[in-house]
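Novice: This is the structure alone, sequence omitted:
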């Protein structure tokens, strides 16, 4: 931690990156780092990289990011396994610090902090700050806590460890109110009810695999965005007949189909890699260039289940 802080002091500005199609951990680690660095280095230019428009951001404290300036630049990349998935241009940086918890496939940083056993990138960031005896700002702590519960599914996944709870305790000591965070996380509206009803009425299954598909027309009818459509993937979780469940959403912007894959006790990340994606053993993403590839994906997953 001392080495990291020393590196940060050498630069005029710090740009904080995370992966495309961000989830709670991506935003949590990015914003947690942002608020912490703003407190530690108020004189520095701190910039949030990537698309900062998402329904998930309603859960986080409000922020105002600085604009890029000319000068020496440190890039901090969070929760991103390989450089192709970084949301933003890292070539503007003089040095890169990578902090990640995915399976290591690309150590693209000049400094790489990679812990594949951590529940989340937010856990790693929190423990780094704890180790460095950093006085954690409340808004940073709230962001990191959301990141941890997002990727650990509220401490339910097997990646949850003693370190996860140490990180959570450290964030609680910073003064966060977890009742408010959970209330905001679980609060639904009538639109959620309509989407859930559509999924239950239109899901597909093949053996122990279940999925729903939302076309562009479906998304318009339900009045949700493509990324919001993927967020309902766990609607099909916790049914004993299904060991793997998926959300498939049409992506007009890139002329493809986004897939969120979840599983129970079956590693699916290697198969996701074959379909232009990747992620965790039991939670991954993929991309299909056409719906014809869906049959291939389901076939690969069935082979995995039967193997």
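Specialist: Sure, I can see it. Fair warning: this is a prediction, and the values are worked out from it, not measured in the lab. Numbering: from 1, shown residues only.

Novice: contacts, neighbours, all on C-alpha from now
Specialist: OK.

Novice: Helices along the chain, start to end?
Specialist: 2-9, 24-40, 121-131, 138-152, 162-173, 178-186, 190-202, 216-222, 226-230, 269-274, 292-306 (DSSP state H).

Novice: packing partners for the fourth one?
Specialist: In other words, helix 138-152. For helix 138-152, the contact count by 3 or more CA pairs under 8 Å, 6 or more residues apart in numbering; DSSP states H and E identifies helix 24-40, helix 121-131, helix 162-173 as packing neighbours.

Novice: quick one, which of those is nearest to residue 2?
Specialist: Among those, the nearest to residue 2 by CA to CA is helix 121-131 (9.2 Å).

Novice: okay, pairing it with this:
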């Protein structure tokens, strides 16, 4: 697989790297980090990254301006995206060849080359492994910072079960590079005042069922009251993970045309539930979409049943 990827890269003068919509640190870290690695390793190639810029992650870098003609004869690499519907920038299919690099369970098989490792903590970890396996590839300081950010983000600072010995090996190698880790952590985890106030609202209003499930509806009115954009709620979805008695929880975040569903778990598998509602993800962290509040009631009931079954199975 490594040799296939290397050959595709070396055979194309232009490489355009995509990732999923609503990017997180792993999507951006693996995307921009790979760009910098390829630029350092192949100075004669044009390497571009595409997708919408997200102001909350501007400390990780910015996207390039890409013309339609840039895709002519280009290699396209899509990072951290299980299904084509979630790829940011629909031009991903306009290149000559397509590589998928991902660590999510397979939802949609696409690409001429598909490298999927569901036991990897993150796509950023996979990119690090790629640089270690392909002779001559160089990791610049900034690329090391980005890959480290992606690993930290997708492992919850190395707390999630997806963290393995290889994850720590990758992190150990990356921090040998000269970048400011305290500053990076500050950017990743600082909480603006308006988000802190919404966090308080969530903690005050959460209720936990007898089966260990919890649900938080965040309506437009609530978000407007606290001055929070729906995208910003992704930074709060993990706050219930430390609460005693909670096995799994869901945030319902109202947007203009749909309700965003964010599922998290400490045991019950939730990605199959997400797949039934136009979504997907990892067994313990997934996302979906609901058309209206009636559908959120169905999702809530399904999550309750999943937690109930988990309790029975695990005593």
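Specialist: Cool, the structure landed. On a predicted model such as this, the values are computed, not experimentally measured, just so you know.

Novice: And the TM-score between them?
Specialist: Remark: TM-score between the superposed chains equals 0.92 [TM-score structural alignment, normalised by the length of structure 1]; 303 aligned residues with a CA RMSD of 1.8 Å.

Novice: re the thing from before, would you list the helices of structure 1 in a markdown table and tack on distance to residue 65 of structure 1 and mean neighbour count?
Specialist: Below are these laid out as a markdown table (distance: least, CA to CA, whole Å; neighbours: other CA atoms under 10 Å):
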| stretch | distance to residue 65 of structure 1 | mean neighbour count |
| --- | --- | --- |
| helix 2-9 | 18 | 12 |
| helix 24-40 | 9 | 25 |
| helix 121-131 | 20 | 23 |
| helix 138-152 | 14 | 26 |
| helix 162-173 | 23 | 17 |
| helix 178-186 | 23 | 12 |
| helix 190-202 | 31 | 13 |
| helix 216-222 | 31 | 14 |
| helix 226-230 | 23 | 20 |
| helix 269-274 | 33 | 18 |
| helix 292-306 | 39 | 14 |
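
Novice: can you redo those helices as a markdown table with distance to residue 107 of structure 1?
Specialist: Converted to a markdown table, those look like this (distance: least, CA to CA, whole Å):
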| stretch | distance to residue 107 of structure 1 |
| --- | --- |
| helix 2-9 | 17 |
| helix 24-40 | 18 |
| helix 121-131 | 15 |
| helix 138-152 | 21 |
| helix 162-173 | 23 |
| helix 178-186 | 33 |
| helix 190-202 | 39 |
| helix 216-222 | 37 |
| helix 226-230 | 28 |
| helix 269-274 | 17 |
| helix 292-306 | 28 |
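
Novice: Now for the aligned partner of residue 96 of structure 2 in structure 1: which residues touch it?
Specialist: Pairing criterion TM-score structural alignment: the partner of residue 96 of structure 2 within structure 1 is identified as residue 94. The contact partners of residue 94 of structure 1, by CA atoms under 8 Å, 6 or more residues apart in numbering, come to 72-75.

Novice: Can you flag the buried ones in those?
Specialist: Applying 16 or more other CA atoms under 10 Å to the contacts of residue 94 of structure 1, the neighbour count classes 73-75 as buried.

Novice: wait, which of the helices and strands packed on helix 138-152 of structure 1 is closest to residue 195 of structure 1?
Specialist: helix 24-40 (20.6 Å).

Novice: So what does residue 150 of structure 1 match up with in structure 2?
Specialist: If you follow residue 150 of structure 1 across to structure 2 using TM-score structural alignment, you land on residue 153.

Novice: Quick one: residues contacting the residue nearest to its match when sequence neighbours are not counted.
Specialist: Setting aside the residues directly before and after it, residue 153 of structure 2 is nearest to residue 25 in space (CA to CA, 6 or more residues apart in numbering), at 5.7 Å. Contact criterion CA under 8 Å, 6+ apart gives 57, 60, 149-150, 153-154 as the residues in contact with residue 25 of structure 2.
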